[in-house]
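**Student:** predicted coordinates and the sequence they were generated for:
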Amino acid sequence: MSDRHPLFMPLVLVGGLIFGFGLAYSHMARPEVVLNFLQFEDFGLLFVMFGGAAVTGLAFFTMPRLLDRAPLTGRGFERRLKSFDRNVLIGGAIFGVGWGLSGICPGAAYASLGIGNITILWALAGMFLGAYIQGYWRSRTTDTAPATTGAD
């Protein structure tokens, strides 16, 4: 049984709609715009990312000070710290190569599909396949590796 507020899922949908609309409106759902950013020819993506990070940072800073619990889930506000390790470095590098080759990141890929870029389905299929292969590989190496302690 879920203790989430009944408006949780509709508000997640609304948030996704706003996110997708914003990406499409700012032209960040177009791979050629992203590739121009990666080639240091168009810095619009930098401003879009800064705008999103500023709003999110402000919310993450103020909400725990204003409320003792998250309004839609009822859970307390907490941070999950992820250490910087080899997996973060290697995974980030692989993500960057995929981003550079496809010209699109995961969130923008879905928005790109929404603006009619059907060929982005190849990139989406590649993302799902890559994530599946990594999950399969990790489950195989975890099963055969000796038990270790530490944060994942």
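**Tutor:** Yes, it's here. Note that the structure is a prediction, hence the values are computed from the model and not measured. Numbers count the residues shown, from 1 in each chain.
**Student:** okay, CA-based contacts and neighbour counts for the rest of this
**Tutor:** Noted.
**Student:** quick one: the helices in this structure?
**Tutor:** Applying DSSP state H to the chain gives helices spanning 8-25, 31-38, 44-66, 86-102, 106-114, 120-144.
**Student:** in the shortest one, which residues are buried?
**Tutor:** Right, the one you point to is helix 31-38. Residues of helix 31-38 classed as buried by neighbour count (16 or more other Cα atoms under 10 Å): 31, 33-35, 37.
**Student:** comparison target below:
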Amino acid sequence: MYAFVTFLAGLLFGLGLAISEMTNPAVVIGFLDIFGDWNPSLIAVMGGAISVGMLGYWIKNKRFSPIMSKEWHVPNLKHIDRKLLIGAGLFGIGWGLSGYCPGPGLTALTNNPMEGIYFVGALIIGSAIHHFQNVLFRK
């Protein structure tokens, strides 16, 4: 049941990205082009995502335990550190340069395979570097 609900959540997320056209890098880059042909539609998408996230936290705070897990899986970092700033900066640079963030970037494999191959390849390489960095420099 957990896998089925996870699949449905991912499907709903993907449909939301497709309907809002966030799978199109031109829309994302249009949002970042504030001095050119600015496209503010990403604000509405972010507002919807934040609303769903707030609803999720509201439900979590009303329940004693989750329905399909033994414990809640929520971030517990309470401070801004160097790793968070570097990660956010790299994410933003990659998003701004490519117009893709990881979720919509995977759709590029079907929508725009040449760009998708490069983006997903870079995503995999970056993830591998992060993994091996953690393995090699574990404290």
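**Tutor:** Looks like it came in fine. Every value quoted in this text rests on a predicted model; they were computed, and no experiment measured them.
**Student:** sorry, back to before: take the buried residues of helix 31-38 of structure 1 and write them to a markdown table, including distance to Ala54 of structure 1.
**Tutor:** What follows is the buried residues of helix 31-38 of structure 1, written out as a markdown table (distance: Cα to Cα, whole Å):
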| residue | distance to Ala54 of structure 1 |
| --- | --- |
| Pro31 | 24 |
| Val33 | 22 |
| Val34 | 20 |
| Leu35 | 23 |
| Phe37 | 20 |
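**Student:** and which of these is nearest Tyr136 of structure 1?
**Tutor:** Closest approach between the buried residues of helix 31-38 of structure 1 and Tyr136 of structure 1, by Cα to Cα: Pro31, at 29.0 Å.
**Student:** what lines up with the closest one in structure 2?
**Tutor:** Aligned counterpart of Pro31 of structure 1 in structure 2: Pro25 (TM-score structural alignment).
**Student:** pretty sure that match sits against Gly99.
**Tutor:** Yes - if you go by Cα atoms under 8 Å, Pro25 of structure 2 and Gly99 touch, sitting 4.2 Å apart.
**Student:** can you give me the neighbour number for Phe47 of structure 1?
**Tutor:** 11 (other Cα atoms under 10 Å).
**Student:** that one pairs with which position in structure 2?
**Tutor:** Aligned partner of Phe47 of structure 1 by TM-score structural alignment: Ala44.
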